[in-house]
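# Curious how this folds, go ahead:
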Amino acid sequence: MDVAVGIVAQRGDERAQDLAAALIETLERAGDREGATVSVVVDDASGNAVDAPAVPVASMADRDFVVSIGGDGTLLFVAREVGSTPILGVNLGEVGFLNAVAPDDACDVVVDLLEELCDTGSLEGRALSRLEATGEGEWALEPALNELVVHGPRRGHGGGVTVETRIDGDCYAASHADGVLVATPTGSTAYNLSEGGPLVHPETDALVVTQMAATESMPPLVVDPDTELTISVSGADTAYVISDGRNRRRLEPPATVTVSLAPDPVQLVGPTGNFVTSLEKLEST
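This is a model prediction of the structure:
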């Protein structure tokens, strides 16, 4: 059996690069035991430090699984690039909501995944919903694993916009605000939390709608993922919709953004983390 694996190490992190090298050796030895031919590539930023073929992360989308070594930010980057390809997260960060595997356990876990692939031909994982923003003119923003934000020309005094949020066609909130944030359960611990939104257990099937510094605010709202959710902006020359703090599209108000589930969720494989324990780490950061 041929098994193709990609490894992405946190950029500029020597510890991540050393672990990537150790994983390659481990996979090759395990492949010999399983009678499998294992092909491993690393991200092009790690190519000079790790003895393996180096490729752009986006080209790893056809791999059997991809190992992300770093913090949640590294895994978010990998997820954007490889879509629904199974991802194993190895945690080098402080909290690690997405990365459940400790560095000391990483070699054992990748061997388990290799054996599972050889035995069954596939990997069991956990699907994480992503959000997609679409608008007039048939544009669509890159899917977000954490959150989508619609805001005015800038955050802070004098930078807001008039925002109307509709839930299944009914107006939930209309106010001058910095913006509106829509988060997945995965993203409830990120930007949503800093804006006063609630924590949501990762296995909950829901989305969170949170206003940002609204003059006439409503409490954050938890809705069904299939809810028809639209956000309209006006009263400013410019507004933006941003996916996971990285990909953005400029809007020309008045404009309406529709938020819905993206068709392909992210697939996490390997052990799952303890959500409550991770929250305890969050309090100390």
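# switch to C-alpha atoms for all contacts and neighbour counts from now on
Noted.
# mind listing what residue 78 touches?
Counting by CA atoms under 8 Å, 6 or more residues apart in numbering, residue 78 touches 8, 57, 68.
# Please look at the first one and residue 57 and confirm they touch.
Pointing back at residue 8 there. Yes: Residue 8 is within contact range of residue 57, at 7.3 Å (criterion: CA atoms under 8 Å).
# what ranges do the helices span in the protein?
With helices called from DSSP state H, the chain shows them at 14-34, 72-82, 106-120, 191-194, 275-284.
# Could you name the helices and strands sitting against the longest one?
This points to helix 14-34. Other elements packing on helix 14-34 under the criterion 3 or more CA pairs under 8 Å, 6 or more residues apart in numbering; DSSP states H and E are strand 2-9, strand 37-43, strand 65-70, helix 106-120.
# And the contacts of residue 78, which is closest to residue 42?
Nearest to residue 42 among these, counting by CA to CA, is residue 8 at 5.8 Å.
# what's the distance between the closest one and residue 65?
Counting by CA to CA, to the nearest Å, the separation of residue 8 from residue 65 is 11 Å.
# now the other sequence, so there's something to compare against:
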Amino acid sequence: MSSLPSCRFRHAALVGKYQARGIRPVLEDVAHILARAGLDVSLERETAQNTGMTEYPPLTIKEIGKQCDLAVVLGGDGTMLAIARELAPFNIPLIGINQGRLGFITDIQLKDIATALPSILAGQYEEEQRAMLEGAVLRPMRGAGFETIYDGYAINEVVVSRGATASMVELRAEIDGQFVANYRADGLIVASPTGSTAYALSAGGPIMHPGLGGWVIVPIASHTMSNRPLVVSDDVTITIEIVAGRDASMNFDMQSLASLLHGDRVTVRRSPHKVRFLHPKGWNYYATLRRKLRWNEGVS
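The predicted structure is shown next:
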């Protein structure tokens, strides 16, 4: 039997969407591939606890960041977004195995694991770095000034939106201190190029190539038809002030939430961290768009 190519990595952490049916056998298959390639293998702690897998040591996210030089994520884009945000400060590359639906950033299909994963481990991959957003909520203090009450990172988007039972909100947007527009809408999305194929796309925003250094600001169901998506440089600070509306909130990648009050300001800027994705050799962004968005269906 021919020997496996030498591995470029030393210690891999395996992260799985443990709520998914039938996840354990797939996790075990992936772990065996990693071990056969010569890697030490660990499981993210919640993945280990919820699947009952005991063959590999469990690690917290912080421990993964300090001990591992690779993370393999099994799930959909939501699973990848959650773990990528936490691991970005550690600069660990990520491999995504798609067990969800769209899979824009988890691009290895389950049927291809046995061939695609060993090749990547041997160094046959395309590395891509994606920019992240850093958002914060600033609340006016009594007297003067603002205090930061919430902050976090997003890979796809930061969204300011109305409450579930409330009418539209009124928002004031500035870029680097310069007034841009007032928006009466259901909300406002600030999306990265990665997020331009997510919520921003469904709200009518453009698709941005991930190599572009920019953000897109997209109103959600704006009361004024002339309020259109706006593409801006990623070296600016975007400020969104809550002018009117009840029960407004802010979220990062549709996963974490902060309640907002009148006068609160949401700031969005480029994060100092980037996310590193490892794709199979020959991976192509436009082919991904074509496949996931079903372009050219029915065209011979």
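# so which of the helices and strands packed on helix 14-34 of structure 1 gets nearest residue 17 of structure 1?
Shortest separation from residue 17 of structure 1 across the helices and strands packed on helix 14-34 of structure 1 is recorded for strand 2-9, at 5.8 Å, computed as CA to CA.
# Flag every buried residue along that closest one.
The neighbour-count check on strand 2-9 of structure 1 (16 or more other CA atoms under 10 Å) flags 3, 4, 5, 6, 7, 8, 9 as buried.
# OK, contacts around residue 149 of structure 2?
136, 137, 138, 139.
# at 7 Å instead, please
137, 138, 139 (CA atoms under 7 Å, 6 or more residues apart in numbering).
# quick one: contacts of stretch 235-245 of structure 1?
Residues from elsewhere that reach stretch 235-245 of structure 1, judged by CA under 7 Å, 6+ apart: 142-153, 161-162, 248-253.
# and if we set it to 8 Å?
Residues outside stretch 235-245 of structure 1 that contact it (CA under 8 Å, 6+ apart): 133, 141-153, 160-162, 233, 248-254.
# likewise stretch 189-207 of structure 2?
Stretch 189-207 of structure 2 has contacts (CA under 8 Å, 6+ apart) with 130-133, 155-160, 208-212, 214-221, 229, 268.
# out of those, which are buried?
For those, a neighbour count by 16+ other CA under 10 Å gives the buried set as 130-133, 155-160, 208, 210, 214-221, 229, 268.
# what about the spatially closest residue to residue 240 of structure 1 that is not a sequence neighbour, how many neighbours?
Ranked by CA to CA, 6 or more residues apart in numbering and with sequence neighbours excluded, the top spatial neighbour of residue 240 of structure 1 is residue 250, at 4.6 Å. For residue 250 of structure 1, the count of nearby residues is 13 (other CA atoms under 10 Å).
# Alignment lookup: residue 250 of structure 1 to structure 2.
The alignment partner of residue 250 of structure 1 in structure 2, by TM-score structural alignment, is residue 259.
# From residue 18 of structure 2, how far off is that match?
For residue 259 of structure 2, the distance to residue 18 of structure 2 - CA to CA - is 29 Å.
# Residue 106 of structure 2 too?
16 Å.
# The two: who's more crowded?
Shown here are residue 106 of structure 2 and residue 18; by other CA under 10 Å, residue 106 has more neighbours (28 against 19).
# if I line the two up, what does the more buried one land on in structure 1?
In structure 1, residue 106 of structure 2 lands on residue 99 (TM-score structural alignment).
# just checking, its match touches residue 72?
Yes: between residue 99 of structure 1 and residue 72 there is a contact under CA under 8 Å: 6.5 Å.
# Name the residues contacting each of the two.
Here residue 99 of structure 1 and residue 72 have residue 91 as joint contacts, going by CA under 8 Å, 6+ apart.
# Contact partners for the aligned residue in structure 1 for residue 94 of structure 2?
Structural correspondence for residue 94 of structure 2 with respect to structure 1 (TM-score structural alignment): residue 87. If you count contacts by CA under 8 Å, 6+ apart, residue 87 of structure 1 has them with 65, 66, 67, 68, 79, 266, 267, 268, 269.
# close enough to count as contact, the fourth one and residue 92?
Going back to what we said before, that points to residue 68 of structure 1. No: using CA under 8 Å, residue 68 of structure 1 is not in contact with residue 92, being 10.0 Å away.
# If you count surrounding residues, which of the two has more?
It is residue 68, of residue 68 of structure 1 and residue 92, that has more neighbours when counted by other CA under 10 Å, with 28 against 21.
# wait, what's in contact with the equivalent of that one over in structure 2?
Structural alignment (TM-score structural alignment) places residue 68 of structure 1 against residue 73 in structure 2. Residue 73 of structure 2 makes contacts with 14, 15, 16, 79, 80, 94, 95, 96, 97, 106, as judged by CA under 8 Å, 6+ apart.
# Could you rerun that using 7 Å?
Contacts of residue 73 of structure 2 were listed using CA under 7 Å, 6+ apart, and they are 14, 15, 16, 80, 95, 96, 97.
# I'm done for today, thanks for sticking with me.
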